[in-house]
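Asker: Quick check, what structure comes out for this input:
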Amino acid sequence: MSELNALFRKRIGISEHEAITFDKLDTVLEKAALSIPFENLRVIEGKTTAITKENVASKILLHREGGLCYELNSLLYFFLIENGFDAVLTRGVVYRPAEQQYLEIGKTHLTILLAHAGQTYLVDTGFGGNLPLKPVPLSGEVVSSANGEFRVRKENSEHGDHVLEMKLKHKDTDWRIGYAFDANKPIAGLSECDEIQAIIVSHEQSPFNKNPLLTKLTASGNITLTNTSFTQWADGVVTKESIDSARFKELAKQHFAWRDWDSYE
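Answerer: Model (predicted):
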């Protein structure tokens, strides 16, 4: 077993001796969502590195940080390949429901497509609080998880040929678009992840280069921390607290304990 395989299992709490079959992917995705935050701190700090297998494993598994989609899903992709799955990475464009339009910065979402038993599935652990927690078939079938209902719909547009749609538990009453993606255009190499990161770091319309953001799922909902607020969803009840920098560090240490928050400025 490779070091990445062993460390990923340790990070999310799966035995080194457990075989990872397709039927076990629900468990892998749930444990990853509960263990590894979606966060942008290295972007905010100006401390990003090239997206390589070694760098992503070091950041998330050795230093126990989180990451953005191009880090979280590339790491999961490496784990899936090492456990015998047929998977590729592909790019997508995130939809902003408040503006009713796709992000103008382009295909900056990285996700995974997995082939199994004659079907293709979308697998994503890098979409913040919007995670399906299960493989979602491209056939249009609805899958349900602790986080809501999810489906993939075929739709050709300038943004891709399919869209992921969702109804998040306790939040959505109607289907809404998460992102569009290309099912037949896998990335050519990790250099495309560097391209995504460069846009996220430098583009004026990037949603992740202005203020710190940390979020992850919990057993009863999710938590989101920024430099000005702390929001908790627990069994459908939302609470929001306005915070200052001292409270930010306190909450970060309490809920995202994998980092040396005393050194964070």
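Asker: Going by C-alpha atoms from here, please, whenever you check contacts or count neighbours.
Answerer: Noted.
Asker: after the lengthiest helix in the chain comes which helix or strand?
Answerer: Taking DSSP state H as the criterion, the chain has its longest helix at helix 69-82. Using DSSP states H and E, the helix or strand that follows helix 69-82 in sequence is strand 86-96.
Asker: this one next, for a side-by-side:
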Amino acid sequence: MDSTQVDAYLRRIGVERPARPTVDVLREVQLRHLQTVPFENLSVHLGEEIVLAEKRLLDKVVGARRGGFCYELNGAFGSLLTALGFDVSLLAARVHGDEGRLGIPYDHLALRVRAVDGSEWLADVGFGAHSHYPLAFEAREEQEDPGGRFRIVEAPQRGGGNAADLDVVVDGRAQYRLETRPRVLGDFVAGAWWHSTSPASHFTQSLVCSRVTEDGGRITLSGRTLKVTGPEGAREERELETGEEVLDVYRERFGIELDRVPTVRNPNRSG
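Answerer: Purely as a prediction, here's the structure:
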């Protein structure tokens, strides 16, 4: 990223250019990213190609003021952090599913980030509901966050797992299993293709657009169901009646301009 691209990205998330890559800066840019750049899978249902290349990610997230799913959001965010002076590694993860099953290889992309003081952090703006702030990577005790109580623990070695794998646990439930070997963005192409095309992927089965709200809650549009959750858990839910109303919510609540309402490409799949 050049200086002009960095400035545009920072304007997109409403952050002044920082002087140094400190932990406080990392906390600020992660929270602001979660508040301003939605987690969304609209491209899957609009027939838009998902390309894991820095320029294409910046064109989408910054230029078109869109969001994306993990590969896009953490891919772009990692580029921004690197440009700001942080030492960033891309890490692969597999999401924990029902009955202890793990998702596909390269199921998720997260970031290991080293700040100027040498401390290391797990940064993730691409999981949907996750921690609002980076998690201390080496800490094994519980970490309190507005998004829940998080722990990073050594993963059990069942099923041929790697001894270095870590489980990210929230509120006592394993969320994803994280490898510690650094990857490059191109390693995730097959995972992005699978999640955007496979009938077995939950991303092809439903529509989602979600972000953290300024009060620490969350707003989510799933198809035509609008859900607003407050920081204390109070929840409002309503069904949008018209396509025009759907497009208005995308525009006014998520900053996304669409010329047509996305429709689920794989509506008959269940489970």
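Asker: Report the TM-score for the pair.
Answerer: Remark: TM-score between the superposed chains equals 0.87 [TM-score structural alignment, normalised by the length of structure 1]; 253 aligned residues with a CA RMSD of 2.1 Å.
Asker: So what touches the longest helix of structure 1?
Answerer: If you take CA atoms under 8 Å, 6 or more residues apart in numbering as the criterion, helix 69-82 of structure 1 is touched by 2, 4-5, 8, 38, 51, 53, 56-57, 66, 86-89, 109-112, 124-127, 193, 196-197.
Asker: which of the residues you listed count as buried?
Answerer: When burial is judged by neighbour count using 16 or more other CA atoms under 10 Å, the buried members of those are 4-5, 8, 38, 51, 56-57, 66, 87-89, 109-112, 124-127, 193, 196-197.
Asker: helix/strand/coil for the most centrally placed residue in structure 1?
Answerer: Centrality entry for structure 1: nearest residue to the mean C-alpha point is Gly126, 0.9 Å, by CA atoms, centre = their mean. Here Gly126 of structure 1 is coil, with the state taken from DSSP: H, G, I helix; E, B strand; the rest coil.
Asker: and the aligned partner of Lys240 of structure 1 in structure 2, what helix or strand is that in?
Answerer: For Lys240 of structure 1, the aligned position in structure 2 is occupied by Glu237, per TM-score structural alignment. For Glu237 of structure 2, the enclosing helix or strand under DSSP H and E is strand 235-239.
Asker: Apart from its chain neighbours, what residue comes closest to the equivalent of Thr213 of structure 2 over in structure 1?
Answerer: In structure 1, the residue paired with Thr213 of structure 2 according to TM-score structural alignment is Thr218. The spatial neighbour of Thr218 of structure 1 that comes closest, neighbours along the chain excluded (CA to CA, 6 or more residues apart in numbering), is Leu34 at 5.7 Å.
Asker: Can you show me the helices along structure 2?
Answerer: With DSSP H, the ranges of helices along structure 2 come out as 3-13, 23-36, 42-46, 54-58, 70-83, 189-197, 202-205, 243-254.
Asker: Asp167 of structure 2 touches Gly161, doesn't it?
Answerer: No: under the criterion of CA atoms under 8 Å, Asp167 of structure 2 lies out of contact with Gly161, with a separation of 11.3 Å.
Asker: Arg211 of structure 2 - how many residues pack around it?
Answerer: Close neighbours of Arg211 of structure 2, defined as other CA atoms under 10 Å, add up to 25.
Asker: and what of the one 10 residues further on?
Answerer: Look at Leu221 of structure 2: counted by other CA under 10 Å, it has 24 neighbours.
Asker: cool, and the one 3 residues further on?
Answerer: A total of 18 residues lie near Arg224 of structure 2 under the criterion other CA under 10 Å.
Asker: what's the spacing between Leu42 of structure 2 and Ile50 of structure 2?
Answerer: Leu42 of structure 2 sits 11 Å away from Ile50 of structure 2 when distances are taken as CA to CA, to the nearest Å.
Asker: what about these two, which has more around it?
Answerer: Looking at Leu42 of structure 2 and Ile50 with other CA under 10 Å, you find the greater number of neighbours at Leu42, namely 24 against 19.
Asker: That one and Val62 of structure 2: what is the separation?
Answerer: For Leu42 of structure 2, the distance to Val62 of structure 2 - CA to CA - is 16 Å.
Asker: now Leu84 of structure 2
Answerer: Distance of Leu84 of structure 2 to Val62 of structure 2, given as CA to CA: 16 Å.
Asker: again with Gln5 of structure 2
Answerer: When distance is defined by CA to CA, Gln5 of structure 2 is 9 Å away from Val62 of structure 2.
Asker: Lovely, talk soon.
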